[in-house]
Structure formats: C-alpha cells, structure tokens
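Colleague: structure here, sequence nowhere to be found:
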C-alpha cells in the first residue's frame, strides 16, 4: 500500500527520493519503499524526514504513534451520564428505596425530585421507620453562595425561590424520627444523593444549570476511594449546616 500523504508532501515541497534520503540519512531506494510499499522508517529516520518536509511524523507514519495505555476505570464507577436530565427519576428513588442504613441528600434545591415523584416524602418516612438515618441539606436562600450561583447560571432569583420551595417540600418531615433537615450556605461543587454504599454525584459546571451537568453513579469499593471522598464532603457541609427550626 502506497503512502499517498508522503507522496503529496514531497511533491508540494519539490522533494525527490534522493534529496529526502540524503536529508534523512538513507538511500533513495528506502524512500521509494516508503512511498510505493508503505514501509515505515525507524523513528529517528522518520523524525529527520518529517522535519525536512515540515510535517507531523505521526501523520506521515501513523504506525509510529505510541499505543495509548488503557485508562484504568475505577471499580467504584457504576455508570456515567452526560447530564442529569438523562437520568430517570426512578434511578434516584430506587436507590433511596433500597437504603437500609443511611440516606444523605446535599443540594441547593433539586425540586425535580418532588415534582417528578410526589411520593418522595412518604418514601423517606418509610425508610426512617425501618431504621434508616436520613439527612437532608438544602441551600439557604439567604446565602450569598446560593445567590451567586443564580447569577452565574443566569437564573436570577429563581434559585433562591427554588431553595425555599425545596424547604417547603421537606418541612413536613422535620418532626419524623430519624430524619433531619438542615440548610447550608456553602459553595456547592456537587449535589450528592447517597443511599448506603451507593452515591449519585451531580457535578456543577460554572454557568450551567444542574440538569445539564453530568452525573456519575458510584458504589463503595473497600476503604478510602472516591466514594469516601464525597462522603466526607457531605459530612463537612453537614457539620456547618443549620437545623431547620420548628414552626
């Protein structure tokens, strides 16, 4: 198989086989084999020839491109979604329904859960009644960080309104044993939805609404790891959050 890219490059620069061979330190017959038989020169020779032609060596001889080492995918990664909108709400609710020990929710608002699944409070009550600890941290509408997020996403005061709406949705749970609701004013880098040893992480991207940002589904795999990092992040925010007062 001939190397037409090499032939075109040589023709464009007026290079003969003899001239290119001399520049690369090989005889003209070798250059002819590169052209007509598709042979690949040694890397050092190819480097000299490509420099003379003003071309990228790997473009002329793709076989010289080093093989990419396969990326090791974390055993904790269950699934990756391009955006939250691609994830069925049942993925969230099924996760919560399977929880036996712990449910953690860290968001600014995430009212999509109640809007798409009106039984959410009932589900959380059921899990708490079965001994599951439920912790819900919602964005404080008065927080500067919440308001800044609204400006960044060109959402205006909408995000503050949605935080208040989320709080309204969850308020009926505040007296349920095993369920605690707090508000926080932290910079939210990720929304977290944890159920025991599984976790949905909704990344936040500057200027992009959460529904259009990616989600990764993690499952704890031994001590430490990515799951542990996010779990610690939740605990750190929770420790600074303010319990929702009784009315």
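Modeller: Thanks, I have the structure now. Every value quoted in this text rests on a predicted model; they were computed, and no experiment measured them.
Colleague: CA only for contacts and neighbour counts going forward, please
Modeller: Noted.
Colleague: you'd agree residue 110 is in a strand?
Modeller: No - counting by DSSP: H, G, I helix; E, B strand; the rest coil, residue 110 is located in no strand; its state is coil.
Colleague: relative to residue 90, how far out is the nearest residue to residue 29 once chain neighbours are set aside?
Modeller: Distances taken as CA to CA, 6 or more residues apart in numbering place residue 17 nearest to residue 29, at 7.6 Å, with adjacent residues excluded. The gap separating residue 17 from residue 90 is 66 Å, by CA to CA, to the nearest Å.
Colleague: those two - which one has more neighbours?
Modeller: Ranked by neighbour count (other CA atoms under 10 Å), residue 17 and residue 90 place residue 17 first, with 20 against 13.
Colleague: just want the most central residue of this structure.
Modeller: residue 214 (5.1 Å; CA atoms, centre = their mean).
Colleague: so what's the residue of the chain positioned farthest from its centre closest to, chain neighbours aside?
Modeller: In the chain, the greatest distance from the average C-alpha position (CA atoms, centre = their mean) is reached by residue 18, at 52.9 Å. Nearest non-adjacent residue to residue 18, counting by CA to CA, 6+ apart: residue 28, 4.6 Å away.
Colleague: ok, second structure coming up, stack it against the first:
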C-alpha cells in the first residue's frame, strides 16, 4: 500500500476518482497505485503536479542492491527543494510518524518545526513511547554561536529570543522517557532532521535565514555515503551539547535557525 499517496489525497481532500480524471486514467488504475503499483513516469509527474507534492515523496527512489553505484555518486539524494518552505507539510508529518528507531534534530531555533505543527511535542512523545529515541538539539540562546549568527543575519538578539520561544514548545518532553533536549554552542553549517534512514539537510548560506536556503532529502544506502557523514556531524555536536534544564536557564543579552 502506498501510504504516502493515501495520506496526501486525504490531506488535499482529493478523491481517487477525481485524481483519475485529472490524470486521464481509469479509477481502477488509481486504486492499483494506492495498492502499491508504480505508475508510468508521465502519470507520476501528473499526480505530483496535481497534488502539489514532490514526486519522490510519493514514490521514493528504490534502494539498489549489490552492484549499485557508490553512494558518493548521488544515489542517496532522493529529493531537492528550492527552499525549506517548499517541503510539503505532509512530508514532515509522514516522516515523523513513520520513524521506528530515532528522530534527531539539529537547529538553532527551529521555530517553524513547532509552528507548522502545533502538536509536534505530543507526536514526539508518542514516538518515544513507542520506543523511538528522540533527540532535539537547539542553539544555546546564551552562547556565542547564536550571537554571531544573529549578527550575520542582521537580526541581532532576535535569534536568542526565537530559540527561547521555540524551546517552550518542547518543555513537556524534558520529563518524557526516551526524549532528550540539549543546547549546543557550535557553528552550525547545516540544520539536520533525521528520521531513521531519511535525512533532511538544510544548508546555511551566510547572512541568510535557513528557511530561505535549499533543502536536500537523503536516504541512507551504506556507511560510505553522504548520509553517514552528516549523521556523524550530528553525533559530534550532540556529544558536546549540554542538557536543557528549563528551570535553571537565565536570560542573556546575547543574540533563525
């Protein structure tokens, strides 16, 4: 079953019959797509265009078996987006809800992560209760890295305020088993959002907010690829970050994810 196609149809309020009409195919054909059959390339394009979603989200590139080209050749790259806002909300939700082992997030403030989904803390707690390891790493609002980033973006102390505001959404997670929230004070070149073997990478361009920069979707193939390089950078930052203790935090005059 193509759960992603089912989900997007429900989110968009589009019936299988109307999708069939838009794609000029028999409704039974759409039923087969929903059941897991891979459409012809021209139909995949029309479905994605009609539903306003990336084709690779609905039909991810298959993971190749022995004899595949090396991961460094780009096999792991399954999707690109002009900016973070171009990523369908349904994709964020689907990846979060589909995680079975880990959810790892590395940002400065990550305000969009909660504002685009007011129930994100509850959903993360539910995944943790199901055995998923949840790790959220935000910029330290009192740190030098956030202050420097704020100056580079021309927003001054606003970044530190955004971090504090964003953290309020995740306060309930501090006491949840399986959930950890930490603060880092590192130069952040890329925001990372990992859901098991899916990794969304949001590179940072100097002087621009992360929301205005491209986003890449990687799917892990093997340990020699891009995926693991970025995953290891998360682990390095996480190891040096300090636990967030809301009741002990103090405001600072220092310092967008």
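Modeller: Cool, the structure landed. No experiment lies behind these values; they were computed from the predicted model shown.
Colleague: related to what we said a few turns ago, start and end residues in the second structure for whichever strand or helix holds the residue farthest from the centre of the first structure, please.
Modeller: Using DSSP states H and E, residue 18 of the first structure sits within helix 17-24. Alignment note (TM-score structural alignment): helix 17-24 of the first structure is unmatched in the second structure.
Colleague: circling back to that earlier point, and the residue nearest to residue 29 of the first structure, how far from residue 35 of the first structure?
Modeller: Residue 17 of the first structure is 9 Å from residue 35 of the first structure, by CA to CA.
Colleague: now swap in residue 158 of the first structure and tell me
Modeller: 64 Å.
Colleague: mind checking which of the two has more residues around it?
Modeller: Neighbour count, other CA under 10 Å: between residue 158 of the first structure and residue 35, residue 35 has more, with 21 against 13.
Colleague: next, the angle helix 17-24 makes with whichever helix or strand that one is part of.
Modeller: Using DSSP H and E, residue 35 of the first structure falls within helix 28-36. Inter-element angle recorded for helix 28-36 of the first structure and helix 17-24: 110 degrees (by axes from the mean of the first three to the mean of the last three CA atoms, to 10 degrees).
Colleague: onto which residues of the second structure does the helix or strand just after helix 28-36 of the first structure map?
Modeller: For helix 28-36 of the first structure, the succeeding helix or strand toward the C-terminus, using DSSP H and E, is helix 43-53. For helix 43-53 of the first structure, there is no aligned range in the second structure, judged by TM-score structural alignment.
Colleague: which helices and strands sit right next to helix 43-53 of the first structure?
Modeller: helix 4-13, helix 17-24, helix 57-60 (3 or more CA pairs under 8 Å, 6 or more residues apart in numbering; DSSP states H and E).
Colleague: including distance to residue 141 of the first structure, could the ones you listed go into JSON lines?
Modeller: Listed next are these as JSON lines, based on distance: least, CA to CA, whole Å:
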{"stretch": "helix 4-13", "distance to residue 141 of the first structure": "61"}
{"stretch": "helix 17-24", "distance to residue 141 of the first structure": "69"}
{"stretch": "helix 57-60", "distance to residue 141 of the first structure": "55"}
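Colleague: residue 108 of the first structure is nearest to which of the ones you listed?
Modeller: helix 57-60 (48.3 Å; CA to CA).
Colleague: list the contacts of the helix ranked longest in the first structure.
Modeller: Longest helix of the first structure, by residue count under DSSP state H: helix 225-240. For helix 225-240 of the first structure, contacts defined as CA atoms under 8 Å, 6 or more residues apart in numbering pick out 76, 104, 106, 137, 182, 184, 186, 192, 199, 218-221.
Colleague: now do 10 Å
Modeller: 74-77, 104-106, 135-137, 181-194, 197-201, 217-222, 241 (CA atoms under 10 Å, 6 or more residues apart in numbering).
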